[in-house]
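J.: Sequence and computational prediction follow.
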Amino acid sequence: MAGADRSEIERPVSGNQYPAGWGSDAVAEVLRDLDVEYIAMVPGASYRGLQDSLVNFLGNQRPQMLVCLHEEHSVAIAHGYAKVAGRAMAAGLHSNVGLMHASMAIFNAYCDRVPVLMLGATGPVDAMQRRPWIDWIHTSRDQGALVRPYVKWDDQPASPAAAVESVLRAWQLIHAAPNGPAYICLDVADQERALDAPLAIPDVSKFRPAPAPVASPTDVAAAAALLTSASKPVILAGRASRSPEVWSAKIALAEALGARVITDMKTGASFPNQHPLHVGGASQFLSADQKAVLAEADVVLSLDWIDLMGSLRQSLPSGAPFPKIVNATLDDHMVNGWNYDHFAVPPADVRLSCAADVAVELLCQELAITARSEATVSPEPASPAGDTLDLAFLAKSLAVAAHGHTTTYIRFPLGWASEVIPFDEPLSYLGGDGGAGIGSGPGLAVGAALALEGLKRLPIAVLGDGDFIMGASAIWTAAHYRIPLLVIVSNNQSYFNDETHQENMAIARGRPVENRWIGQRLDQPPVDISALARSFGAQSPAPVTETAELQGALAKAVEAVENGALYVLDVRVRAGYASAMPATNDET
């Protein structure tokens, strides 16, 4: 599906004709040389110099500015873009206030191990240059301290030349495994400083990211020996790139070992979910079938699995011995003392200090396994039956509507029935947001759809109503820049996950479960999601409330997006989950 030609959107009257004469021109020039395609931003006076450089020096091309309505969306769009493209775009954050707005989205990108280049700014560091009032409240000492625990690196350069070096260093770091965001704070005075002569921008090809680390041959041989001696090997297929070659190699490795494979919904598609070796439907938490298979394993290959120790504890009886474990990950390079996204320390008999993709390739080489490249043909999905419009019915109906289209599912809500949607290639599904908050879905969907343009794929995001409502204004950016996207809102009119928590609390304390809904429901009045979406420029019909309406509504939505539309479909579903969710916090 081809994307829109947006070269005429917000085209400068007379851009790209002035010599580099200002500090911010140097920053813009290095962004162009790095081939940064877009910068998503909310306009702000703290980087007015950079904005002028992007428009009047570069002509608003590579990078092109994408106007957003909230800084959290700016970073979320860059996050979604990187999940598809495998490389960063930029996000602009206005001063300390914009950085505070964006902080949740930055945390998401960090937890999701995704590269984002964030360019912020501060009022003049020199107090004598500050305007009354506004420059004082928008200037902070050590602004990067606001997000330092959840970025790979931050800097506040003190000259235009130093700013160029900062951008080059940040670009290296965010694209070195494991990936993550970086934040650069530009002094407004340095941006607006007149240059005596244009700065010489270094050859950016000499500042490429470091190559991915490779595990030692001794460790690879030890891992291969353990796996080939196993009678019940299990592969935990976690974080992975969108590489089709590694996808094929992973299938070949599992087949050669006879290993059962478990995936989850927090990461993107990492193994075909309808392959005979795949166990159950992927979800946020292990299903009963997955726990049983993991409990019987004698050797486990963990490929950058999120919370390995938590999964082992869920599956093994208390006091039971662990299976032999081969753990391939670089995630311990991101451990710090602020957040616990490193999870409990897992045991390992062999540690492969490399990314999961590299581990798959090394193991295939060691075992002389050749990947086969075979096209997967998904069977015709069966139309759902019944009169209950719930998550399971929505999933089955969507499988029918999308069949025959090359589809990328960007997001799914909690409790989604993933097993009915075929994940048969790396771009089939992009995974969660990393930080597991609310409100990231629309921005991530817009960014992913932007990066999917030209790949002839149908971008679909199924979002919960709370997630959509909180981040809905990100939809305007997609409308303004003509980005095709289908957003389906699974609307149970509740923060339902918290209803289940309140029910569990009531049961544990012997109190009435009938009160679980209080403080959780999104009704009286219900949010008019269709009207909200239309107000931001999307096509959005009346809500679907009956099972008989759904198939036709989905077919119409798919057709509209295939023709280049931005489309939001509100589907009123019964509250409940279709896949494994924990009964209490003890099971997470």
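T.: Thanks, I have it.
J.: okay, CA-based contacts and neighbour counts for the rest of this
T.: Fine.
J.: Helices of the stretch 301-450 of the chain, residue ranges please.
T.: Assigned by DSSP state H, counting those that start in this stretch, the stretch 301-450 of the chain shows helices spanning 308-315, 356-366, 391-402, 441-452.
J.: Which residues does the third one contact?
T.: Outside helix 391-402, the residues that touch it by Cα atoms under 8 Å, 6 or more residues apart in numbering are 380-385, 415-418, 420-421, 490, 547, 550-551, 554-555, 558, 573-574, 576-578.
J.: Need the distance between the two termini of stretch 170-178.
T.: Distance between the two ends of stretch 170-178: 13 Å, counting by Cα to Cα, to the nearest Å.
J.: Could you pull out the buried residues of that stretch?
T.: Using 16 or more other Cα atoms under 10 Å as the test for burial, stretch 170-178 gives Ala170, Trp171, Leu173, Ile174, His175, Ala176, Ala177, Pro178.
J.: Between the helices of the stretch 301-450 of the chain, which one is closest to Val527.
T.: With respect to Val527, and counting by Cα to Cα, the nearest of these is helix 441-452 at 16.3 Å.
J.: Name the residues that touch that closest one?
T.: Against helix 441-452 from outside (Cα under 8 Å, 6+ apart): 3, 73-85, 410-411, 433, 459-461, 463, 467-468, 471-472, 474-475, 477-478, 483-485, 487.
J.: can you check stretch 348-356 too?
T.: Defining contact as Cα under 8 Å, 6+ apart, one finds that stretch 348-356 is touched by 177-178, 212-216, 219-220, 222-223, 238-240, 303-304, 324-330, 359.
J.: Second structure follows, compare the two:
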Amino acid sequence: MDHQGTKRFVPVETGTPRYGSDLIAAAIREQGFPYICLNPGASYRHLHDSLVNYLGNEKPKIILCMHEEHAIGIAQGWAKIMDRPLAAAVHSNVGLMHATMGIFDAWCDRVPVVVIGATGPLDATKRRPWIEWIHCTIDQGGLVRDFTKWDDQPGSPEAAVESIRRAAMLATARPSGPTYVNLDVTVQEMELEKLPALHDISRFRAPADPEPPRRDLEEAIEILASAKRPIILCGRTSRSEEGWAARVKLAELLGAKVLAHVKLATSFPTTHPLFIGETGWKLSKNLLKHLIEADAVLSLDWLDLAGTINQVFPAGSPSAPIISVSNDYNIHRGWNMDYQALPAVDVNLPTVPETAVLRLLEALETRMPAPKTYQRRRLDAEPSESSGPISLLDLAKVFNKVTRDIDVCLTSRPLGWPTNANELEHPHDYLGHNGGGGVGSGPSIGIGAALALRDMKSPRVPIAIVGDGDFTMGNTALWSAASQGIPLLYVISNNNSYFNDEHHQAQVATQRGRPPENAWVGQRLQDPVPDLLMLAKAQGIDGEGPITDIADLAPALARGIETVKAGKPWVVDVRVPPEYCREPMVELA
């Protein structure tokens, strides 16, 4: 302990595993997880000891979190950059119940996370009075089974090694998702009589993505080769730069217009002339016109394909041929409807976009004329005013102006953010929505992404644009960023309201002939107005705000970016009115 009372780590000597938890810790290390995000708990106290005093708190290093949901969110954000899972640990049934929203977000986002849980002794004679009885749950995995790819409760340390190997493999295989391994305290504390013989970890890699069936691939090739006005719906894709380049090449070869989804990570450059815009669930008149005129639609694992296509080609009406590239059906369940409506398609290619695009390119490059050359298109949107209140559209315009020549990573954007508002030219430029709509996840997902970018030594500046509701629910996650020195800029789009619900209440009141002016009741964060900057400072992160005049916004954002470049996290609180942007920031041709 130093003169300030700070604890110092006592060096440890690692050697042969002596306990079940030592062997389990070694199994976690062999997966290559650099970190394990956790909120501590007695149910995995033996594993915690092994992580610290057997592994030396290295590979994985513990990322201490103030809430289990933050632990899952940080792991989710890290995986959204890395395309591979990170480990998180949660305490027994109580910690798992806290973590369920984060796990559901990762599930809907199709992001790999390996969650380690624990339970008191299954053998009732070994339970400590009271506490280990309430921390015992028969079939604990049942709490999350409907939104995880797989779960297990191994009965021995050796079985736990296999469970962790399977959990990592299945989480990684696409469509990716969270997995859960529940460890009995008895298994963790067991003294090992001998080390089990184990196969080498290299023999347990995730299986390769499947190849598309030849007959269906050939049908898709014929449709695209003859199309004059094809459109590509760029959906769930990896963060691979090679996959990104291949999608651009295919679009240029076909002369295909490209559409992206606001809920998904960026998958095509928004500055490319073939890019026609971002959309949410409802197509704008401009995008609807493009799709109606299309004579072929290639869906690359689009989010809610039926919801989009049915707006264009209603049931019973003529339809352009629809080619669907997706193997998402492999994990569809009956508990939740995150799989969306059943799309009517003409060709199914049951694989991932990267594999399908490569096979289409191989066939089409010999049949199609050389593509034309395209010039980069820049966004040009100036704020309408130089001073005065800041609208949400003003925030988007100023943010674009300040960052247009800086490599940034948007880890999140708030609800109501205008479409076509950001120049996205790299797989890490925008990481999409949280997946399951869990308010409070934005702060922790941003930390995980920033941690991954720091470890990659990326020059990209991570920025989380979060709503005030998202920030207030998840603000204690900031302590983990402060404690680990993770540089990240939070820009709070602060309208002092749970505005999504305020908007719904206004609509309901109007439909019922009642005063929509009362929609604010039970929605506004007023009397008193929360001091969000003080909430950040309480977690060890400084910042500035509230910014209320548009004249002050650009300098504040620039200062925040420079602070993050210098290696520190920072917060900028921006006051905006309760509103959504109804129109694109820029209407694309």
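T.: The structure has been received and is ready for your questions. What you see is a predicted model; the values in this text were computed from it and never measured.
J.: Any idea what the TM-score is?
T.: Once superposed, the chains reach a TM-score of 0.94 (TM-score structural alignment, normalised by the length of the first structure), with 572 aligned residues with a Cα RMSD of 2.0 Å.
J.: sorry, back to before: of all the helices of the stretch 301-450 of the first structure, which lies closest to Leu146 of the first structure?
T.: In terms of Cα to Cα, the element of the helices of the stretch 301-450 of the first structure nearest to Leu146 of the first structure is helix 441-452, at 21.8 Å.
J.: Leu96 of the second structure touches Ala71, doesn't it?
T.: No: contact criterion Cα atoms under 8 Å: Leu96 of the second structure and Ala71 do not qualify, at 11.0 Å.
J.: Which one of these two is surrounded by more residues?
T.: A count of neighbours by other Cα atoms under 10 Å puts Ala71 above the other of Leu96 of the second structure and Ala71, at 30 against 25.
J.: That one corresponds to which position in the first structure?
T.: Aligned by TM-score structural alignment, Ala71 of the second structure pairs with Ser74 of the first structure.
J.: For its match, give me its contacts.
T.: Ala40, Met41, Val42, Cys68, Ala91, Gly92, Leu93, Ala102, Gly443.
J.: Using the three-state scheme, assign it.
T.: At Ser74 of the first structure the chain is in helix, as set by DSSP: H, G, I helix; E, B strand; the rest coil.
J.: What is the neighbour count of the spatially closest residue to Glu13 of the second structure that is not a sequence neighbour?
T.: Excluding its sequence neighbours, the residue lying closest to Glu13 of the second structure (Cα to Cα, 6 or more residues apart in numbering) is Tyr54, at 7.1 Å. Applying other Cα under 10 Å, we find 24 other residues in the vicinity of Tyr54 of the second structure.
J.: The stretch 101-250 of the second structure: strands as residue ranges?
T.: Taking DSSP state E, counting those that start in this stretch, the strands of the stretch 101-250 of the second structure run over residues 113-119, 150-152, 178-184, 230-234.
J.: And the contacts of the first one?
T.: The reference is to strand 113-119 of the second structure. Contacts of strand 113-119 of the second structure (Cα under 8 Å, 6+ apart): 43-44, 72, 75-76, 79, 84-93, 96, 106, 135-137, 167-168, 171, 177-185.
J.: With the last one instead?
T.: Residues outside strand 230-234 of the second structure that contact it (Cα under 8 Å, 6+ apart): 224, 251, 254-261, 267-268, 291, 294-302.
J.: After alignment, which residue of the second structure pairs with Thr231 of the first structure?
T.: Careful, residue 231 of the first structure is Ser; it's not Thr. Correspondence of Ser231 of the first structure to the second structure, assessed by TM-score structural alignment: Lys228.
J.: Identify the residue spatially nearest to its match, adjacent ones excluded.
T.: Asp295 (6.7 Å).
J.: what about the helices in the stretch 1-150 of the second structure?
T.: 20-30, 45-53, 68-82, 92-109, 131-134.
J.: So which of those has the densest surroundings on average?
T.: Most buried of those, by mean neighbour count (mean count of other Cα atoms under 10 Å): helix 68-82, with a mean of 30.
J.: follow-up on the earlier one: what does the residue nearest to Glu13 of the second structure align to in the first structure?
T.: Counting by TM-score structural alignment, Tyr54 of the second structure corresponds to Phe57 in the first structure.
J.: hmm, back to that, out of the helices of the stretch 1-150 of the second structure, which is closest to Ala370 of the second structure?
T.: Nearest of these (Cα to Cα): helix 68-82, 33.4 Å.
J.: about what we covered before: can I have the buried ones of the contacts of strand 230-234 of the second structure as a ChimeraX selection?
T.: Remark: buried members of the contacts of strand 230-234 of the second structure, expressed as a ChimeraX selection using 16+ other Cα under 10 Å:
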select :224,251,254,255,256,257,258,259,260,261,267,268,291,294,295,296,297,298,299,300,301,302
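J.: Among the contacts of strand 230-234 of the second structure, which ones are in helices?
T.: Leu224, Ala251, Leu254, Leu291 (DSSP state H).
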